[in-house]
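Peer 1: sequence first, predicted model second:
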Amino acid sequence: MAGLWRCILAVVMLMCVYLWDSAEAVGGAKSRPRPQRRPPKKPKITPIDQTQPEQDIDIERMLGTWYLLNTASKCSYLVNHGTKVEPTVITIARTATSNETLSVSTKTRHNHQCWEILQVYHLTSVPGRLTLKGSAPEQNIEIVIGDTDYNSYAIMYYQKQGKITMKLYGKSVDNLSEPLLTKFEELAAKQNLQRAYHFPFPTYSHCGDVDRDHVITQTEEAMRSTLLRMLAALVCVLAACADVMPVKDFNLEKVAGKWYMVGFATNAQWFVNHKATMKMGTAFLTPTDVEDLDLSYSNLNTDGSCWRMTHLAKKTDTPGRFTFHSQTWNNDNDMRIVDVVYDEYALVHTIKTKNGVSEVLNKLYSRTPDTSAVLQEKFSQFSLETGVLAENIVMLPKNGECPDA
């Protein structure tokens, strides 16, 4: 009997210990440190956020006419045609309908014809910082008046999609002194815009009055079509130039397979010399196990032989962007797939660099040899935006195919 009571007592003690531990656990939950909340994400700082406007900027003193003297930019058009820029002048005025906006007129030449572009800059809560609104917030251009004495010069920063363009304006064409040019170059260098990306503008023969047929208002649909078709240079001259980015949510597996190379656009001399005889070819894109992209091209020659070329395009940290070195052409290639409908077409933008000189090559790939007029127009418009001359945008004629290698 005594043994039975000892067993019962042992069980009771174990239950007490268990209940005590449970109570401690429950009570201990109160004493545990609460999980700390994640700190809120810091707002993304863009280059222009680190560029302070001229202190206590007086926007009224910025009104009037300014001559564009120099531009620092990596805009594709300027890189390819920087020696062909035209005299450009802007006039800043108050708008009649609002105290929160400025009217900006830009006059320049294209094909010996004077054009005037009318835009509206919006004032912000920060004196000296303005916004040129695009079709969507991500297309806005942020502007900062970085340095000015109001009477002779103004240095302005323009940012679109995180890329900076700088411009040096003068109140007259004779204001470009050596110290001022040095100041501009030093400020540009801080934005990683070395002298190779500086483009001085002519200071003579500026446009006067412009007839109404050659005045474009930004809000008009003509601003979108006419400007991009006929005035590719003004994409850089008017404001900022954004880097060409790959398509969002790029899918490597879906881009695999056979494509027809139906469109070609570049100002490279080799293409200019041979574009009249070039015909459609094929490309096979094959993803590798490490998410690189094997590129295999073939083109049937007129004599029945086949021209073939292969590259291994290495992936980058940005999906849809690849790099490779061409042994055939001895150049470095930065390739971006900028628009794609995987079962229809792909628009590929490549920057080719050799001996420090870069050229743009745009290709239009199609799953079939036939392309719609809408797709051809899309390719042409994109190529104009990236600085390719209209005469160097070619839709290739159909061709036979090479047999499998």
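Peer 2: That came in fine, so what should we check first?
Peer 1: for the rest of this, base every contact and every neighbour count on C-alpha atoms.
Peer 2: OK.
Peer 1: hang on, Asn151 in a strand?
Peer 2: No - counting by DSSP: H, G, I helix; E, B strand; the rest coil, Asn151 falls outside a strand, being coil.
Peer 1: below is structure B, check it against A:
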Amino acid sequence: MTPAVFLLLCGLLLSSPGNAQRRRKKPPAPKNPIDSIGIQGNFDPNRFAGKWFLVGVASRCSYLSQNHYRLEATNVMVTVADAETPEKPLLFSIFRPLDGHCWNIRQTYFPTERAGRFQVRGRGRKVDVVVAETDYNSYAIVYYQKAGKISAKLYGRSIKVGDAVTAKFEERMASIGLDLNQVFYFPVYGFCDSVDEYHVLDETKYTGIR
């Protein structure tokens, strides 16, 4: 085989569709951290609905670390919107004091293809949500991811949960690299149950569709 023929064959091999496809192959997408969080099996939105108290939060947020003493008693009413449809979005109606007033923040947790996993869309970036663990009657551990950063909240059906549940929450947080200095608990007094029309922040109008 002459050198010219050899070079021609090499050129044909290098330009073959298979090689071109290999060259164009994109690197794998980076893993989404919240994908590693397990989801409550057979999640039932109707059993999850009802009143919850925000017991604790875990986060790497430096602002929260420096201002955790400003946390206010917070309670949440969860309802299932359009319960007759298979999607079953959850409506979160959050009540909390701020600057001497009671505020109501309303959010829609849009369901995804996996039961127990949701997405909240608002003014800023979307938030991915996973209901990781709940017995529906006393506690729920819910993870939130925004801009690739994970935090978590501990909800209770009453203002306090048992020591075993608190220990479980702290253990779950340690497994994702959050230590006790990044776990904060809410006051058990000073709750709001109603607000006036001037202190409502309605995020439910945001669907994420532009």
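Peer 2: Ah, there it is. These figures come from a predicted structure and were not determined experimentally.
Peer 1: can you check which part of the second structure whatever helix or strand Ile351 of the first structure lives in sits on?
Peer 2: Using DSSP states H and E, Ile351 of the first structure sits within strand 345-354. With TM-score structural alignment applied, strand 345-354 of the first structure matches no range in the second structure.
Peer 1: so after that strand, what's the next helix or strand?
Peer 2: strand 357-366.
Peer 1: between that following strand and strand 345-354, how big is the angle?
Peer 2: Relative orientation of strand 357-366 of the first structure versus strand 345-354 (axes from the mean of the first three to the mean of the last three CA atoms, to 10 degrees): 160 degrees.
Peer 1: which parts of the second structure are strands?
Peer 2: In the second structure, the strands defined using DSSP state E lie at 50-58, 75-80, 90-98, 101-111, 117-120, 127-134, 139-146, 149-156, 183-185, 200-202.
Peer 1: so where in the first structure does the fifth one end up aligned?
Peer 2: Just to be clear, that refers to strand 117-120 of the second structure. Going by TM-score structural alignment: strand 117-120 of the second structure matches residues 129-132.
Peer 1: tell me roughly how far the matching stretch lies from the second structure on average.
Peer 2: With mean CA distance after the TM-score superposition for the first structure, stretch 129-132 of the first structure departs from the second structure by a mean of 0.4 Å once superposed.
Peer 1: which residue lines up with Gln66 of the second structure in the first structure?
Peer 2: So, by TM-score structural alignment, Gln66 of the second structure is matched to Asn80.
Peer 1: pretty sure that match is touching Glu359, no?
Peer 2: Yes - counting by CA atoms under 8 Å, Glu359 is a contact partner of Asn80 of the first structure at 7.0 Å.
Peer 1: all strands of the stretch 301-405 of the first structure, in order?
Peer 2: 306-315, 321-326, 331-341, 345-354, 357-366, 393-395 (DSSP state E, counting those that start in this stretch).
Peer 1: make TSV out of these and add mean neighbour count.
Peer 2: Shown next, in TSV, are these (neighbours: other CA atoms under 10 Å):
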stretch	mean neighbour count
strand 306-315	16
strand 321-326	19
strand 331-341	20
strand 345-354	20
strand 357-366	21
strand 393-395	21
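Peer 1: of all those, which lies closest to Lys167 of the first structure?
Peer 2: Across the strands of the stretch 301-405 of the first structure, Lys167 of the first structure has its closest neighbour in strand 357-366 (22.2 Å, CA to CA).
Peer 1: quick one, the closest one and strand 331-341 angle?
Peer 2: 30 degrees.
Peer 1: check contacts around Ile351 of the first structure.
Peer 2: Neighbouring residues of Ile351 of the first structure by CA atoms under 8 Å, 6 or more residues apart in numbering: Asn333, Asp334, Met335, Ser358, Glu359, Val360, Leu361.
Peer 1: the third one contacts Lys314, correct?
Peer 2: No - the pair Met335 of the first structure and Lys314 fails to qualify as a contact (CA under 8 Å) at a distance of 9.8 Å.
Peer 1: between the two, which contacts overlap?
Peer 2: The contact lists of Met335 of the first structure and Lys314 share Phe322, Thr323, where a contact means CA under 8 Å, 6+ apart.
Peer 1: residue in the first structure paired with Gly148 of the second structure?
Peer 2: Checking TM-score structural alignment: Gly148 of the second structure goes with Gly162.
Peer 1: tell me how far that match lies from Pro47 of the first structure.
Peer 2: Counting by CA to CA, to the nearest Å, the separation of Gly162 of the first structure from Pro47 of the first structure is 7 Å.
Peer 1: can you tell me what sits against stretch 139-154 of the second structure?
Peer 2: Outside of stretch 139-154 of the second structure, the residues within contact range by CA under 8 Å, 6+ apart are 32-34, 54-60, 125-134, 155-157, 161, 165, 169, 173.
Peer 1: sorry, back to before: distance of the match of Gln66 of the second structure relative to Phe322 of the first structure?
Peer 2: For Asn80 of the first structure, the distance to Phe322 of the first structure - CA to CA - is 22 Å.
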